[in-house]
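Participant: take a look and give me a structure for this.
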Amino acid sequence: MLLLFFFIFFHFLLNQIDSCPLTDAYLSRCHCGILTNGESYIKCDEKSLNEIPKFKRSFPYDELILSNNNIKLLTSSSFDNIKTIKRINLYGNFLSYIDEDLLRLLGNYLEELILTGDNEINSLEFLTRYPLKKLRILKLNQFNLQNINLEKIFSNMTKLEQISLQTCQIQQIPQLNQVQILNLENNFLTNSLFLSTIYSSLNLANNQITSIILQNNPNLISLNLSKNFLQEFYSLTISNKNLQTLDLSFNQLSSIDLTILNDNLTYLNLSSNQIQQLKFLSYPKSLLSLDLNSNQLKTLENNSLYEQLNYLNLDSNPLECNCHLKWLTNLTRKPLWPCTSSNFQCQSMLIPRIITFNITYIKTSIDNGLLIEWTLIDNYHTLFYVELSIDHMLEKLSINQTRVYITNNIQFNQYYYICLILIHKYSRDKYCRDIQTIHPIIMNNIKFNDNEIIFKKTQTDNHIYLLLIGICIGGLLTFILLLTCCYLFYQIRIYRNSNSQPVYEKCSQHLHYPIYHCPHHQIIYNSENLSNSTDSTHMDNATLSTTKNNSKHIYQTIDNQDYHSLRKQHYQVFELWNESLKHKR
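Facilitator: Prediction:
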């Protein structure tokens, strides 16, 4: 049985040697083979080739590996006799020339292409001359792509998933919609960066970025920012909620706030920075690996974060291995750090400490709140300041202060977790209490100084915003009310003017009605055919006849009441005036 197996294996090797499509001159420097997954390959040893090997016939091999040789030129016929190849690897050959027709026969087969240039090649025409229908992975190293529109070049490569453009003199991040993985390591990205991308993996290592803000990166899972000049790092948690791996190593960060990181983060590398302190009121709940190697940490605050970690590296930090770090030895998974188990002693007389720490839910004449009182001892004046922490709010207090009153937004029947943190020469000590607000103690006569009363800032800001919104809405309603009043005043004025018009003007405006229909008026005509009679019936008949015979008659309307109330002398004047009209006519 063993002999049969050996015979089959020997026959298989002979078939492989016989089926290798290389000419005899290259068989000693290259070999052909088949991987366990059934894919075939041709591989040539490093530094042994100065040109693309000669193929004696076309054979359906999957991969051609020519990495780390001395090949400089790629002509239009370099791959003529191996045109069904899927993957070509020419990494580390420092190419100086690539013919534009290089890939003319590989458009239906090529899936992966890896090339290294000499920093002078500034054209990608060989990629766009013929359609590459199946190209998924493209890796170009040491090209000059500074003045090339990458978004236009790759727009028609719909199958492209992964692009690596290392050391290509790129100055900004291109937006390539179809690409999932983008590697821009060792390029010319500089200064502050506001990052919004569609990539799932982004490598920006070894650039010149000084600060970065992660804005909108909903698909981003892995981000590498190592070997930059980062002094500031900030992330909008909601917009980067899928980030799992973050590498910030080899930068210039002096501190970092873990609160800004999302809950899905599992790996965080902060090694080789200048971090002196970790700040966090909360931390990623899924974080498993934290690398703090080679920083400036002197101590660490005891926190449940370290209990959940599978890996914690504190090596090469100037840790003060006193009693304040002894808790690290009790971790289930021991960290990598420079301290030993024999030097966790503290001189207790030098360390400031809190003797009493009380929290009381009280009711004053103004509002309900929490009265926090404490007593501390600092005989050797090593205390720098005191911090008060409550519900993600951190307040800095004076070292001489012994109480504070938190009011305005303390709610009934709620749990509050309150901590006093002593920052002193040797470490940071934390004293915590919790309280449930159920039955307040009435203390109407208690008085507080200005520095003893603390309001929750977030709630105050919300009240200010609501006040501003109310002012804007009130101003708008007042403006609308003024417009309405002006309009009503205008309409009332028009109505009054129309009703105050003289009656005789109204009658004259409606001449199609009989004149004698106008109320409370008597019409006096001055005509040669009319007598001086004042009989109203006669005057009405005269009116009708005169209107028909003479359209140019003169008339005047006089109110009946005014006419009959004339005195005698006035009446004589009126008669004289009437006679004058007759003579004039």
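Participant: make it CA atoms for all contacts and neighbour counts henceforth
Facilitator: Noted.
Participant: neighbours of residue 131, just the number please.
Facilitator: 15 (other C-alpha atoms under 10 Å).
Participant: list the contacts for it?
Facilitator: Residue 131 is in contact with 107, 157, counting by C-alpha atoms under 8 Å, 6 or more residues apart in numbering.
Participant: am I right that it is in a helix?
Facilitator: No - read with DSSP: H, G, I helix; E, B strand; the rest coil, residue 131 is coil and lies in no helix.
Participant: and residue 154, how far is that from residue 119?
Facilitator: 20 Å (C-alpha to C-alpha, to the nearest Å).
Participant: next, the second sequence, to be compared with the first:
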Amino acid sequence: MFLFLILFILLNSINSCPLTDNYLSRCHCEILTNGESYIKCHEKTLNEVPIFKRSFPYDRLILANNNIKNLTRSAFDTIKTIRRINLENNSISFIDNDLLRLLGNYLEELVITGDNIINSLEFLTRYPLKNLRILKLHRFNLSEVNLENVFLNMTKLEILSLPSCQLKQIPNLKNIHQLNLENNQISNTVHLSRSYVHLNLAKNFISSIILENNTQLISLNLTENILSQFSMDSIENENLQDINLSQNYLSSFNFSILNDQLLNLNLNSNHLLSLNLIVIPTNLLSLSISNNLIKQIKFSNRYSSLVNLDLSSNQLKSIEKHFLFEKLNYLNLENNPLDCNCQLEWLKTLILHQTKLNATTWTCRSNVSPISFLSADFQCASVSIPRVQTFNISYVKISIQYGLYIQWSIIDDKNILDYLQISISEPFYLSPKISPNQTEIFLSNQIKLNQQYHLCLILLHKYARDKYCRVFQTDKLIILTSNEIILERNEQNAIQTKDHIDINLFIMLIGSCIGGFITFILILTCFYLCIQIHKYKLKKNKDKTISYYTKNSNLHYPIYHTHSITCPYHHENLSNSTDTSQIDTSLSTTNLKHIYQTIDNHDYSSLTGESQVFDLWNQSLKHKR
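Facilitator: I've put the predicted structure just below:
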């Protein structure tokens, strides 16, 4: 009877499916307990949308994880009243623009996965989709699509998911409460001021983000970006409850920027070196900081609601006892190099009394191999802590200086002391680091007579920071000579120099760069001036030469008529007498100088030879012309 009943239900279910016989073996129809009906086809069995025999009021059509490539115009014609269609993971390469023409009054949810080729959403805008609430498009090419215009008239659309759609910026869409832009190409600095409630920007290339007046934003996912810093205004983002900043490049994080309404914070897989929980949101419930480089944690004494704390895969060796751990429901410290000695014994006691906390996966650092946290003995080896044997103070005058002469002796058998410091309460003064071998110091920091001072000798070593303090009244002045006190200033200066060596090197580097730049400018300036001076000298010499020839051109040379000149070569020029007479005739018409005219005061003794005499003659003729 039982088998017959099962067979009857199965046959009834098959007969109620509005599919042709070709698809009955690959699909099945069901009605859920809440009355919702659906058609689901098995994965990797379909190459097209199945054919329906009649229009049946089914709520959901599930065709995910198949091999469907094309969505033709008539794909959903025989199932007009369907409300939800899921075509996820099908690599759709073609969508007809009239695909949804009969579903405008019914369709509420549509999920499609493309093949990175489809670059148009006209199939969504050609016919109004009055009731569409959820739209998920995966692997489309929407880099050139104006999304604001596409979704302008979809007033009921609340959830929009566009992962891997090659988007380069965040669209400004109204009425959208939940927006998923995971794995796109959004980069650089993002200014976020939208009305979204839930925003997913994971797997992009965002280097920084500025949250401005996102009063409705509740959750923000920035996983797998390239963030190196994160900041926000807690007042303008007062409703933000969930922040995911995992797998970024944060080296520090300021908890004071967070609002008190924050519930969950994820900082996994960053580069954090320390954790400062001095200011922590009051209502924070879950804090996850695994896979970082944290070596130290500072806790606050203020109230906190924290119940889940994940500190796994860090560099923690020890954790100070704090009441925060007593309220935790979950604590993870695995993959940390914990020193399981007496300083962590309180944590083992807490684990044994708190059944909510599980430490079975925690391990302790060991020279041989890691051992289980719960099986460690938590014993501390006896350590000889440095202690002060004497601490003497005197108010002295050396030469013209007044100050305190402080002497001390320290017992440090194991040589574990790092350095010393002297502090004065009023006016506050903290000395530079002092070598552990130094035993005295002279402080002249405006010390006055008949004044009470609170002084401390601070011992800093790897186990603690100890103070030895005294109250001293400067009611007695001791006058000493410079030879009566030995001050180990060389060691003090050496340590002080070591403390400031980094900043000095930095200043020297900057000074060298500036000096080199100035030297380069001066060399260029000198080179330019040399060129200008050289040009000026050349011009000056040229002007002098021109001036000389101009001056000489105005000289009045004596004119000798040919018949009165005794020429050493006169016998060679007898044949030219005719020409000479002609020249004389032409010259007679001009106002020529007399042969006995006084010769200008110039030295013509150098004019020797035939060529110089005739040159002078020709020049005189030209001048008179």
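Participant: which parts of the second structure are helices?
Facilitator: For the second structure, helices defined by DSSP state H occupy the ranges 2-16, 21-24, 122-125, 147-150, 345-353, 489-499, 501-552, 577-588, 610-624.
Participant: the second one vs the first structure, mean deviation?
Facilitator: After superposition onto the first structure, the average distance of helix 21-24 of the second structure to its aligned residues comes to 0.5 Å, using mean C-alpha distance after the TM-score superposition for the first structure.
Participant: wait, residue 215 of the first structure sits on residue 241?
Facilitator: No - between residue 215 of the first structure and residue 241 there is no contact under C-alpha atoms under 8 Å: 10.9 Å.
Participant: could I get the contacting residues of residue 86 of the second structure?
Facilitator: Contacts of residue 86 of the second structure (C-alpha under 8 Å, 6+ apart): 60-64, 110-112.
Participant: swap the cut-off to 7 Å and go again
Facilitator: For residue 86 of the second structure, the contact set (C-alpha atoms under 7 Å, 6 or more residues apart in numbering) comprises 61-64, 110-112.
Participant: narrow these to those in strands?
Facilitator: The strands, defined by DSSP state E, take in 61-62, 110-112 from the contacts of residue 86 of the second structure.
Participant: tell me the centre residue of the second structure?
Facilitator: Residue closest to the average C-alpha location in the second structure (C-alpha atoms, centre = their mean): residue 228, at 4.8 Å.
Participant: look up how far residue 207 of the second structure lies from it.
Facilitator: Applying C-alpha to C-alpha to residue 228 of the second structure and residue 207 of the second structure gives a distance of 7 Å.
Participant: what's the answer for residue 409 of the second structure, then?
Facilitator: For residue 409 of the second structure, the distance to residue 207 of the second structure - C-alpha to C-alpha - is 55 Å.
Participant: now swap in residue 349 of the second structure and tell me
Facilitator: Counting by C-alpha to C-alpha - residue 349 of the second structure and residue 207 of the second structure are separated by 44 Å.
Participant: ok, residue 264 of the second structure next?
Facilitator: Relative to residue 207 of the second structure, and taking C-alpha to C-alpha, residue 264 of the second structure is found at 22 Å.
Participant: residue 581 of the second structure now?
Facilitator: Residue 581 of the second structure is 105 Å from residue 207 of the second structure, by C-alpha to C-alpha.
Participant: repeat that for residue 230 of the second structure.
Facilitator: 9 Å.
Participant: re the thing from before, compare residue 349 and residue 207 of the second structure (neighbour count), which wins?
Facilitator: Comparing residue 349 of the second structure with residue 207 by other C-alpha under 10 Å, the one with more neighbours is residue 207, at 18 against 11.
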